[in-house]
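> Could you work out the structure for the sequence below:
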Amino acid sequence: MQEELFLQVLNMSFTGSVVILCVVLMRLLLRKAPKVFSYALWSVVLFRLVCPFSFESALSLLPVNSEPIPSDIVYAAMPQVHTGIGAADRVISSSLPGAVPYASINPLQIWVFLGSLLWLWGIAALLLYSIFSLIGLKRRLGTAVHDKENIYLCADIDTPFVMGVIRPKIYLPDSLSGTEKEYILLHEQTHIRRIDHVVKILSFFVLCIHWFNPLVWAAFFLSGRDMEMSCDEAVIKKLGNEVKKEYSSSLLALATGRRIVGGTPLAFGEGDTKGRIMNVLNYKKPAFRVLLVAFMAVIILGLGLMANPKVGENFTGAVYSVDEILYDAPQYSFTYTTDSAPQYNISADYVLFRKEISDQDWVMLGSLYKYPLTRQEQYRLFNPLNNKAHENLDKVKTIYRADLKDKNQTFILVMEQKNGDVLLAHGYDHSGSPHVRWLFRLNKAAEPEANEQANQPKPQGDTAFGTTNAEPVEKVQGHSTLKKT
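Modelled structure (predicted):
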């Protein structure tokens, strides 16, 4: 349970990181718009970091897979991650330790268990630090004097802040003049009216969960900055532009004060005084078209990043038979028919297996990773290129590759077409010029029970990844001919 929760948090943290980068970019584009729009965008980040699921939409703007780490990765024979970024998938997956035959526990299980312990210790350390900070702050508030309503004045603080959730209290330095007190009090009351004090506390607890992610720390402080600036703008909008100088002076009067630690739960103060003053002095009532464009941009980007990409039926976790042979390189003497062609098993963790008609056991060929190829690069793999192969290549949307690492440098391309059909190309790269020998159209034959074949392969031979020994190469009429033995 602990490890599964940790893996789920890693998935949310990865997706949240991508959304954070998108929001940071949008903040730059919205720098002329009121800060309330930038502040609103951080709600999408909060959603992604808290909610382990979302809705699917064809209009999703999320450029990656929302669940790159499979929940059962620790039990996979060859662990794979699927971020949607091919280069990252190859680097990360190649560094993950595979299962050890006949071992009682997989190495990755140990990694994940230790990682989950470190994650929990980090959460505990942050919470304890905040609790002690809160206790220390309450001691300093022992001399606070009630002013009116929920407002308190205290000589031992130098910066105003809000404390509490259900009945939040406003604490102000007793050194504020009458005008400064009016402006700062209105600012803090605006925070409470917008429920910013609750948002800040929730953000802190989300930060505790994702403490290991530096982008989440950046989002925590940037969102706090947008919160303060949008609140400043709300005050200026209410009082009018003529108070901008006086309001800025009140902020400057507090600039030398000790800032309340942003991570202290149930209390938060003000920060980035210089940036806030510059924003106040430059604030102008935006034109209607600016508001309209900013509003539409926030709505489109917000909904687009909240939605997961819509995907069709997954081609993994199934056994396939060869339904049609679309291409058979003419320079080879041996060929397959649909009756004699092998079966293929693509496990849920993207590991490819093959079973010849004469065999009883599945042979592990290797792990699949995304392998982008241009249309022309696909065409050059076929010599000569016939019409069937050409027509089917034009319909391919995603390509995955597995390398057998035998002496013929055999590679397998699994191609997913736009209509959901699956093609499999079997090729060689031993001569330095990769070419395809067969191109099959696959037909889903069965859904293996718990993918039993994939989880318990029986490797044959001594080549890498448990592949069969490479077929002998023989030169015939200037071509490399591979005989079936």
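> from here on, contacts and neighbour counts on C-alpha atoms
Fine.
> can you give me the strands for the stretch 1-150 of the chain?
For the stretch 1-150 of the chain, the strands defined by DSSP state E, counting those that start in this stretch occupy 56-57, 145-148.
> now do the stretch 301-450 of the chain
308-309, 318-328, 343-346, 351-355, 363-367, 369-370, 396-403, 410-417, 422-428, 435-446.
> ok now the helix of greatest length in the chain, how far from the chain's centre?
In the chain, taking DSSP state H as the definition, the longest helix is helix 107-140. On the basis of C-alpha atoms, centre = their mean, to the nearest Å, helix 107-140 is displaced by 23 Å from the centre of the chain it belongs to.
> List the buried residues in it.
107-109, 112-113, 116, 119, 122-123, 126-127, 130-131, 133-134, 137 (16 or more other C-alpha atoms under 10 Å).
> same deal with stretch 22-29?
Buried residues in stretch 22-29 (16+ other C-alpha under 10 Å): 22-24, 26-27.
> These in helices, which ones?
Residues from the buried residues of stretch 22-29 lying in helices, with DSSP H as the criterion: 22-24, 26-27.
> Mind putting those into a markdown table with distance to residue 435?
Listed next are those as a markdown table, based on distance: C-alpha to C-alpha, whole Å:
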| residue | distance to residue 435 |
| --- | --- |
| 22 | 40 |
| 23 | 44 |
| 24 | 44 |
| 26 | 44 |
| 27 | 48 |
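> The structure of the following sequence is requested for comparison with the preceding one:
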Amino acid sequence: MTLSLTSVFILEKSIKSLFLLAIIFLVRPILNKKAFRSASIILWMVLLIYLISPYELEIGIESVKGNSILIAITNFFNSSLGWLVNKIGSIFFKLNRLIGSVLIFTYLGMKIYRFNKVMKGSTLTYNTLCKEKIREFGLKRKVEIYINNNLKTPLTFGILKPKIILQDHILADEKLLNHVLIHELMHIKKFHILLNHLVNIVACLYWFNPLLWLSLKYLDQDIEINCDKLVVENLGDTRKNRKAYCSSMLKLVEREFYENNLYLKLNPNIERMNIIKNWKKTLLGLISFILAFTLSLPAFANVTDLSQDRVDTQGEVVNNIEVNIDNRVQKISDQDYKKLELGKLSVRESDPAKVNEKIKLGSFEKTSYEFELNNDKNEGFIINLKDMSCSGGIKYQVFIEEDGEIIYDKRFASDSILKVKAQKGSAYIITVSNEYNKKLLGEVSINTYASK
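Now for the predicted structure:
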């Protein structure tokens, strides 16, 4: 078995993430009511890490009887996914960086504008209970509390210098004030504000997948549920304290209904109050979490069959969507490569094959080389791609066709050497495709070989 890290395109991650979302939505109601406090948040974090990370774990295993089903399913999924990416990738990748960047800068601009607008109508308060509660939390960051009656519910801004915005009616109710302060200070202590920004930025990056960014909105609700549980633990997890906290949330809900202004997406709601009233850690909740977490891990890995590789590869593989026919390949090292007797390629349809040239491929461009093998002394051919460079990161794909049939398809992120055992009289087409929106430079040489 071999392990390696491979780069993965954002479009592929978007499609695979739907599997993780299905798991989260299946177990989310159970976890919120019956599992430990952070169970659902952990699953959401697994999803976010997967979406942000540019890598997947590449697992290579020898094909044995026990793994045949796993290999078949994985190969079918990757082949189908690769076909989809190749079909729409050339259009999508040109737009994604531009649109994603515009959305992120627009989001940040709106946040700055909203913050300035809120702060202009806010007044700093020096309420004694507020100061005492801040001291109790022992936060190293300075927290300031403001009053703004233009807002209907509490609001917290800022990561390094957080500011809590309250209303006069909250200050007038000591019990309500205590619960609200604990809730908002818990958000600050656990860096939920940073997590919320991260979620919104991920939604901007995956703008092309509305199902994904609409689903991420449920993470906001689970963050609030997690914070509610933290508040209950801080107060002392008793039936009386749970009831008192729910009563405080109900006051905010009733005020919102009376004012007819649902201004904030993180407002208290009936789902949160029901969960706080009925939350109880059970064995079912723990088993559900363990099962969901275990099922989510395969999204981070891609399984390949080592015994069916037809082409030996030297170089960092980005992602394998393999089409291999027969077991006609053996692994070689640089030393083995130097021992081979290299020769020139034959001519196909009166066109001389380009056996040694520098390449300069624009964004998503490709180049092809055609030749035939007719010499009995030659065992096959060598494809040597060296000095590959790209300002945005090397991502290219190599296709090998034999008599019109694709026998090899793999992506790379560095220089690579491919040794292929060939069939006499067969015609071959080698295609190198740049899969990044920056210019790819390098050198390609193709030669026949025979052992010395």
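> got the strands of the stretch 301-450 of the first structure as a markdown table, with mean neighbour count and distance to residue 10 of the first structure columns?
Formatted as a markdown table, these follow (neighbours: other C-alpha atoms under 10 Å; distance: least, C-alpha to C-alpha, whole Å):
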| stretch | mean neighbour count | distance to residue 10 of the first structure |
| --- | --- | --- |
| strand 308-309 | 22 | 17 |
| strand 318-328 | 20 | 27 |
| strand 343-346 | 24 | 25 |
| strand 351-355 | 21 | 22 |
| strand 363-367 | 25 | 22 |
| strand 369-370 | 24 | 20 |
| strand 396-403 | 18 | 24 |
| strand 410-417 | 22 | 28 |
| strand 422-428 | 21 | 30 |
| strand 435-446 | 19 | 32 |
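> rewinding a little: need the strands of the stretch 1-150 of the first structure in CSV (columns: distance to residue 179 of the first structure and mean neighbour count).
Below are the strands of the stretch 1-150 of the first structure laid out as CSV (distance: least, C-alpha to C-alpha, whole Å; neighbours: other C-alpha atoms under 10 Å):
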stretch, distance to residue 179 of the first structure, mean neighbour count
strand 56-57, 51, 14
strand 145-148, 16, 12
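> Can you check which of these gets nearest to residue 341 of the first structure?
strand 56-57 (37.4 Å; C-alpha to C-alpha).
> Name all residues that make contact with the residue nearest to residue 444 of the first structure when sequence neighbours are not counted.
The spatial neighbour of residue 444 of the first structure that comes closest, neighbours along the chain excluded (C-alpha to C-alpha, 6 or more residues apart in numbering), is residue 320 at 4.4 Å. Counting by C-alpha atoms under 8 Å, 6 or more residues apart in numbering, residue 320 of the first structure makes contact with 343-345, 442-446.
> one more time with 7 Å
Counting by C-alpha atoms under 7 Å, 6 or more residues apart in numbering, residue 320 of the first structure touches 343-345, 442-445.
> sorry, back to before: and the longest helix of the first structure, what does it pack onto?
helix 2-29, helix 196-209 (3 or more C-alpha pairs under 7 Å, 6 or more residues apart in numbering; DSSP states H and E).
> how close does the shortest one sit to the second structure?
Okay, so that is helix 196-209 of the first structure. Superposed on the second structure, helix 196-209 of the first structure shows a mean distance of 2.1 Å to its aligned residues (mean C-alpha distance after the TM-score superposition for the first structure).
> Buried residues, the very next helix or strand once past that helix. List them.
Next in sequence after helix 196-209 of the first structure, counting helices and strands by DSSP states H and E, comes helix 214-239. Buried residues in helix 214-239 of the first structure, counting neighbours by 16+ other C-alpha under 10 Å, are found at 215-217, 219-220, 222-236.
> and the very next helix or strand once past helix 214-239 of the first structure, what other elements does it pack with?
With elements assigned by DSSP H and E, the helix or strand that comes after helix 214-239 of the first structure is helix 244-253. When contacts are defined as 3+ C-alpha pairs under 7 Å, 6+ apart, helix 244-253 of the first structure sits against helix 273-282.
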